[in-house]
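K.L.:
Structure here, sequence nowhere to be found:
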């Protein structure tokens, strides 16, 4: 079977890497892909938002399955587009329809869904520009720190955690009246701050049955000790040591089952990944957010631990037979450390040549922000450049290998965190 993966990051490289291992795989295509995916798939230089062009390319290349990596095409209704075109309907899609993608597309929608289905989450209220004074009043009922979330998609940058009430008031005004995050902050969710340790849980569902994928923990802040600005992710580990069988049972009973059943009850057809961002408060799990696709860089540690044929899992998800499959997971730990461009998450230069990619046999290097030159050289083209993934008996052993591999990779102003897993 020919398969197309939409996206251009480390997540998509990892998905293609795993699909490439399947005995049943035909040709692989990446839209638009990067320098790393080019070794596994044919990169098609199309925008993930150009549904018409993607549909035509899928027909031209006899694609049987499309796996959607990023959230934007899902929130914009890629699945709905495919299902509306008769000549595309035979293609399996892994990714929810627009109504299901609202779980990520709107924080307000997601919180209301959790509330309806008694899924544990932080207390909250949402506000529009006309409610600014009510927002101020609600802030005064909370104890710091204050959590403000842009309702819509803001590329991972729409969440603010502030210690000062005065600053929280200023930021609320900037979000609602001055469009600090553009249309994404036309509404703002204010919620109570939950103190605990975070982890990510990934669920694969065909709309009826589900499989729980390995857990992961990622590290968002640019600075060591979780300091500095938020990024798209500086590293991740899997499994999460504190997510033992008892805690996972709580997650399944209180969060996963009510989520999958809630979607069914509300007649929301949902086929694909549900990424549940969780926080452990005391001994109990609470939902921070839903995403409607795999996370990045968590994918780079979760997918390498899956021992089952990944194409079979994706086909079963797309055609509603997931209950007939078995999910096998490697007992080994996996870690990934992200190498980023100097200056990221602020402004940074692109186009630096990356050296040493041939000396990485102990790890798997997933490309995120890379581009191939005409001479075959590889250059930086984004903030997060490479994710260096390794295996080990535990996360400490795996991390040692990732850091050793990084020593052999060079590009100008490269930066990475040296303390991934520090809090475990």
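P.N.:
The structure has been received and is ready for your questions. Everything numeric in this text was worked out from a predicted model, so none of it was measured.
K.L.:
make it CA atoms for all contacts and neighbour counts henceforth
P.N.:
Noted.
K.L.:
you'd agree residue 169 is in a helix?
P.N.:
Yes: if the criterion is DSSP: H, G, I helix; E, B strand; the rest coil, then residue 169 is within a helix.
K.L.:
so is the closest residue to it other than its chain neighbours in a helix, a strand, or just coil?
P.N.:
In space, not counting the residues next to it along the chain, residue 169 is nearest to residue 136; the distance is 6.2 Å by C-alpha to C-alpha, 6 or more residues apart in numbering. Three-state secondary structure (criterion: three-state DSSP) places residue 136 in helix.
K.L.:
Next up, a structure to set beside the first:
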């Protein structure tokens, strides 16, 4: 099979890496890809939102399966584009259509969906610029802290936890009137703050059946001890020890089944991943958000734990035969440390020469913001690499990752030194 992966980040490099190991894969293409995918696949210089060019490439290169990595083309309707084209509609594609993608594309849509189908989630109300005064009044009746979320896609940065009513009102004004996140904050959810510990659960569904992939915990803040600005993710670990069988059984019964059943009840034909951001509150799961694709950097620690053939799994989801697929998960632990450009998540420079890649011997190196010029790998983004360590226990996985982090260098490189270490200490819920 010829397989096309859309995207250019660490998530897409990880998917392409795993797909390339399948006996069912003839050739992997990645559009547009990065310096890492160039080592295991053929990079294609096409934007993920250039649907016409993607369609032409698929037909010209006899692509059998398209795997959509990022959220943008899903929210913009790439599945709908394929299904509306006589020549493309028979191509297998992993990713929901435009309506299903609103689970991520609109926080308001997803909140209404959860409330309608009985999925446990925080209480919330939505406001616009026209109803901002009602929003101010609503805030005065809320307990602090409070969460404010931009309704639309904001590159993972449209969430603010306000510690006081004054801060919350200022944030609401910045989002709605000052358009802090552009069109993404034309509507804002004011949401109850949940006190617990976060984790991510990943589901692949064909619209009828589903498989639950390994869970993960990621680290969003730039500073150690979860301080500083939010980022796209500074690292991740899998498995998550507080997500034991009893808790995961609750997740399946209270969250996953109502979600999949809700999609069916609403006649939303959904073939793809559902990333469920959860809060463990006293041993009970509450949904913070849905994403309609795999997470990044969680993909980098989840996919390596899959022992069964991932192409079989992806094809079954696309064809509607996932009920026959047997998912096999490794018992080992995986930890990922993200290396970023100095200044991220603010301004940063690109084009820095990365040294030491050949010296990494025990870990998997996943590329994100990289490019290659004259056989030299250069930085090309904020999040540049993820170093993936593996071990029989989490302590060993973390240690192995950091050993190889020390082999990598470029001018201004930064990383957190505490990824995964918080869950090594016992925690009682």
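P.N.:
Received, thanks. It should be emphasised that the depicted structure is a prediction, and the values quoted were computed from it without experimental measurement.
K.L.:
From residue 221 of structure 1, how far off is the residue nearest to residue 169 of structure 1?
P.N.:
Using C-alpha to C-alpha, to the nearest Å, one gets 28 Å for the distance from residue 136 of structure 1 to residue 221 of structure 1.
K.L.:
go on, residue 330 of structure 1?
P.N.:
28 Å.
K.L.:
Ok, residue 73 of structure 1 next?
P.N.:
Using C-alpha to C-alpha, which is the criterion applied here, residue 73 of structure 1 is 26 Å from residue 221 of structure 1.
K.L.:
neighbour-wise, which of those two wins?
P.N.:
Taking neighbours as other C-alpha atoms under 10 Å, residue 73 of structure 1 and residue 221 compare with residue 73 leading, 22 against 19.
K.L.:
So the more buried one belongs to a helix, correct?
P.N.:
Yes: judged by three-state DSSP, residue 73 of structure 1 forms part of a helix.
K.L.:
Of all residues in structure 1, which one is nearest the centre?
P.N.:
Computing the C-alpha centroid of structure 1 and ranking residues by C-alpha atoms, centre = their mean puts residue 295 first, at 1.6 Å.
K.L.:
just checking, that one touches residue 11?
P.N.:
Yes: distance between residue 295 of structure 1 and residue 11: 7.2 Å, which falls inside the contact criterion (C-alpha atoms under 8 Å).
K.L.:
Number of residues surrounding the residue nearest to residue 169 of structure 1?
P.N.:
The number of residues packed around residue 136 of structure 1, counting by other C-alpha under 10 Å, is 18.
K.L.:
Would it be right to say that residue 264 of structure 2 lies in a helix?
P.N.:
Yes: looking at residue 264 of structure 2 with three-state DSSP, it is inside a helix.
K.L.:
ok, it - contacts?
P.N.:
207, 208 (C-alpha atoms under 8 Å, 6 or more residues apart in numbering).
K.L.:
where's it relative to residue 257 of structure 2, distance?
P.N.:
Between residue 264 of structure 2 and residue 257 of structure 2 the distance is 11 Å, computed by C-alpha to C-alpha.
K.L.:
what sits up against the strand or helix carrying residue 127 of structure 2?
P.N.:
Assigned by DSSP states H and E, residue 127 of structure 2 belongs to strand 124-128. Applying C-alpha under 8 Å, 6+ apart, the set of residues contacting strand 124-128 of structure 2 from outside is 108, 111, 134, 135, 176, 186, 187, 188, 189, 190, 191, 192.
K.L.:
hmm, try it at 7 Å
P.N.:
Applying C-alpha atoms under 7 Å, 6 or more residues apart in numbering, the contact partners of strand 124-128 of structure 2 are 108, 135, 176, 186, 187, 188, 189, 190, 191, 192.
K.L.:
same deal with stretch 339-356 of structure 2?
P.N.:
Defining contact as C-alpha under 7 Å, 6+ apart, one finds that stretch 339-356 of structure 2 is touched by 231, 376-386, 407-415.
K.L.:
out of these, which are buried?
P.N.:
Neighbour-count burial within those applies to 231, 377-386, 408-410, 413-415; the criterion is 16 or more other C-alpha atoms under 10 Å.
K.L.:
which residues in structure 1 does the helix or strand containing residue 198 of structure 2 align to?
P.N.:
Assigned by DSSP H and E, residue 198 of structure 2 falls within strand 197-205. When strand 197-205 of structure 2 is aligned against structure 1 using TM-score structural alignment, it corresponds to residues 197-205.
K.L.:
Residue 196 of structure 1 is in contact with residue 279, isn't it?
P.N.:
Yes: with contact defined as C-alpha atoms under 7 Å, residue 196 of structure 1 counts as touching residue 279 (5.9 Å).
K.L.:
These two - which one has more neighbours?
P.N.:
Set residue 196 of structure 1 next to residue 279 and count neighbours by other C-alpha under 10 Å: residue 279 wins out with 21 against 14.
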